[in-house]
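Peer 1: A predicted structure for the sequence below; I have some questions about it.
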Amino acid sequence: MAGEGRELDMGTAMNATPEDSDAACFAGAMNITAEAKANRAVRTNLTDAGLQPYPFQWWHFSLGDRYWALMQGQPAAQYGPTTWPRN
């Protein structure tokens, strides 16, 4: 439930811009604390599970979309656009 955990030091807030974070929002940023680097190591688990990390935002991953397909060398995304039913 919300509020029952503790926020980990990830080096920046989510959605931090390169300008506001001195580029620490990049996945491979070296200008973050050792604790933040250790906390970001969870990314390895996510990539091992098949998610594609986005290099410019440590919190952003893709799975099955066109960015994932491109980076994974797949011929196409696993899913594409959809239309919402009209009432």
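Peer 2: Sure thing, it's come through.

Peer 1: alpha carbons only for contacts and neighbour counts from here, please
Peer 2: Will do.

Peer 1: tell me what the helix or strand harbouring residue 38 is packed against?
Peer 2: Using DSSP states H and E, the element containing residue 38 is helix 34-40. On a contact count with 3 or more C-alpha pairs under 8 Å, 6 or more residues apart in numbering; DSSP states H and E, helix 34-40 meets no helix or strand.

Peer 1: here's the one I want to compare it with:
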Amino acid sequence: MWIMRDQFQGIPVELEEAALVDGLGIWGAFMQIVLPIALPGMVAAFILSLVLCWNEYFFAALSTAAIFPLIIVAVFLEKYIIKGVAAGAVK
């Protein structure tokens, strides 16, 4: 959000005003003047967002992979876990 804000604030207002004087509407000035100038910043923001999202996805996948062997051990040792819990419940 902040990257895009700075990117659009860096575009001079005079360019938009000149486009309006030359006969373009507001959307025409945006599409033909502002958008091509802001496009490199938009691509940079997209790449940064993609990398950060991919890192979060990768962290979640690694967490699952780290827990998986513990789940397998717990399944095989389930009867001993139940005996230990039951032994502590009886006086």
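Peer 2: Cool, the structure landed. Computed from a prediction, not measured in an experiment: that's the story for all the values here.

Peer 1: Mind telling me the TM-score for this superposition?
Peer 2: Between these two chains, after superposing, the TM-score reads 0.25 (TM-score structural alignment, normalised by the length of structure 1); 35 aligned residues with a C-alpha RMSD of 3.3 Å.

Peer 1: on that earlier part again, for the helix holding residue 38 of structure 1, list every residue counted as buried.
Peer 2: 36, 37, 40 (16 or more other C-alpha atoms under 10 Å).

Peer 1: Reformat these as CSV; add distance to residue 62 of structure 1.
Peer 2: Shown next, in CSV, are those (distance: C-alpha to C-alpha, whole Å):
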residue, distance to residue 62 of structure 1
36, 22
37, 21
40, 16
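
Peer 1: And those residues, which is closest to residue 71 of structure 1?
Peer 2: residue 40 (20.6 Å; C-alpha to C-alpha).

Peer 1: residues making contact with the very next helix or strand once past the helix holding residue 38 of structure 1?
Peer 2: Going down the chain from helix 34-40 of structure 1, the next helix or strand is helix 42-48, by DSSP H and E. If you take C-alpha atoms under 8 Å, 6 or more residues apart in numbering as the criterion, helix 42-48 of structure 1 is touched by residue 53.

Peer 1: how about the helices in structure 2?
Peer 2: Secondary structure of structure 2, counting by DSSP state H: helices at 2-9, 13-21, 26-29, 35-76, 78-89.

Peer 1: TSV for those helices, including mean neighbour count?
Peer 2: Compiled in TSV, the helices of structure 2 are given as follows (neighbours: other C-alpha atoms under 10 Å):
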stretch	mean neighbour count
helix 2-9	13
helix 13-21	14
helix 26-29	14
helix 35-76	12
helix 78-89	10
